[in-house]
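Participant: coords please:
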Amino acid sequence: MRRDGAANRERILLAAEQVFGTGGAAASTEEVARQAQVGIATVFRHFPTKQDLIEATAVRYLGKLEGETRRLTGEAEPGQAFASLVRTLVSTGATKMALLNLLPGDGYEVAGPVTTAAHNFLDAIGMVLERAQSAGAARQDATVDDVSTLVRALAHVAAPGEDEAVERAVGIVLDGLGVRR
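Facilitator: Sure thing, here's the model as predicted:
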């Protein structure tokens, strides 16, 4: 792919993350094109259907979250790394849920790259959780599914301007997970 084509693709995916992450199913590819500052034909040249664009956006977003999560495995204090992960996932959860809700099933059932990206992301969460558990900084019986459920619940109710209440709720969840922070 030519350099300008790759740059256009990246701008489209960044715009799609914003547009679909906030607008959900009502969001349009025309708005993606406008925010990416490209023509609608350019969007469809890279992504023949809206579903292709949504899937590519979800893969990119999950990959970004996976990278941030894997970075935390190198943090010195496992409990703090896990607490940071939960906070990050809650703050980014609304966008992730909006993107996955646009996919068939629960977003984890789509074949191909989305499924791979979702499993890689969940594996990365597991690495951070296991590290915290090994250090005695998190409950031994907590699972990735537990963390995912709690994070989705917090992200679902987190509203702009309620940072203090959300942080308090995150603290309660971390306490329940036995996280030493």
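
Participant: from here on, contacts and neighbour counts on C-alpha atoms
Facilitator: OK.

Participant: give the contact list for the most centrally placed residue in the chain.
Facilitator: Nearest residue to the geometric centre of the chain (C-alpha atoms, centre = their mean): Lys96, 4.2 Å. Lys96 makes contacts with Gly21, Ala58, Tyr61, Leu62, as judged by C-alpha atoms under 8 Å, 6 or more residues apart in numbering.

Participant: Please provide the structure for the following sequence as well, for comparison with the first:
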Amino acid sequence: MPESTVGRPLRADAQRNRLKVLAAAERVLAKDGSAASMREIARQAGVGLATIYRQFPTKEALYEAVVVERVRRLLDHAHAAAHATDPGDAFFTFFTFAVTETTGEKALVDSLAVAGLDPKAGTAPMHRDLEKATGVLLRRAQAAGAVRAEVGMAEVLALITAMCLAADRQHWDEQLRTRSLTVVFDGLRPQLRP
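Facilitator: Sure, this is the predicted structure:
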């Protein structure tokens, strides 16, 4: 039985290997899509195939774990940002992190769909938690006067999604992403009256 399904925490070395495998899988999936090779993932992670199969018995299980890990990183970042002393900076930093972190997700979602998997299966509760955490950041930033009061969650989610899709399709480099975020953030901030 794989260590990850026993119900007890992984040993430190097994946890390190798991994180290396997930990071390598994310890179290989983004590059190769559904044709991603488990051997290539193992090579990039610096582990043997048996190490991968102990924790992920199928390629599909590994794909799903990659999606869960990506959502978990966003959720962890949102929760940490909720305790920042500057609510405006916390909101804009999280927005930037979300765009940066989810750029490339379309390739991963497409790979899951080709493999016959629902990319949102198993992460629906996490997505709801992420939306709630993002809402907290938005409300705090609005209360601090850093974000326009009329901006809602629908607009924030639409902007993050649109920026991620544009970055994916147009292969934005870091400079273009930074300039584009600056323009969007200027639109989210309250307008100064002359």
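
Participant: quick one on the thing from earlier: quick one: which of the contacts of Lys96 of the first structure is nearest to Asp163 of the first structure?
Facilitator: Nearest to Asp163 of the first structure, judged by C-alpha to C-alpha, of the contacts of Lys96 of the first structure is Gly21 at 19.1 Å.

Participant: Determine which residue in the second structure is aligned with the closest one, please.
Facilitator: For Gly21 of the first structure, the aligned position in the second structure is Ala30, judged by TM-score structural alignment.

Participant: Can you report how many residues neighbour its match?
Facilitator: Neighbour count of Ala30 of the second structure, defined by other C-alpha atoms under 10 Å: 20.

Participant: separation between the residue nearest to the centre of the first structure and Thr88 of the first structure?
Facilitator: Remark: distance between Lys96 of the first structure and Thr88 of the first structure (C-alpha to C-alpha, to the nearest Å) = 12 Å.

Participant: Same check on Asp52 of the first structure?
Facilitator: 27 Å.

Participant: go on, Arg2 of the first structure?
Facilitator: From Arg2 of the first structure to Thr88 of the first structure the distance is 34 Å (C-alpha to C-alpha).

Participant: Which one's more surrounded, these two?
Facilitator: More crowded of Arg2 of the first structure and Thr88, by other C-alpha under 10 Å: Thr88, with 15 against 7.

Participant: mind checking the SS state of the more buried one?
Facilitator: helix (DSSP: H, G, I helix; E, B strand; the rest coil).

Participant: aligned partner of it in the second structure?
Facilitator: Using TM-score structural alignment, Thr88 of the first structure sits opposite Phe97 in the second structure.

Participant: Tell me the residues of the first structure aligned with the longest helix along the second structure.
Facilitator: Criterion DSSP state H: the longest helix present in the second structure is helix 59-81. Helix 59-81 of the second structure corresponds to residues 50-72 in the first structure, going by TM-score structural alignment.
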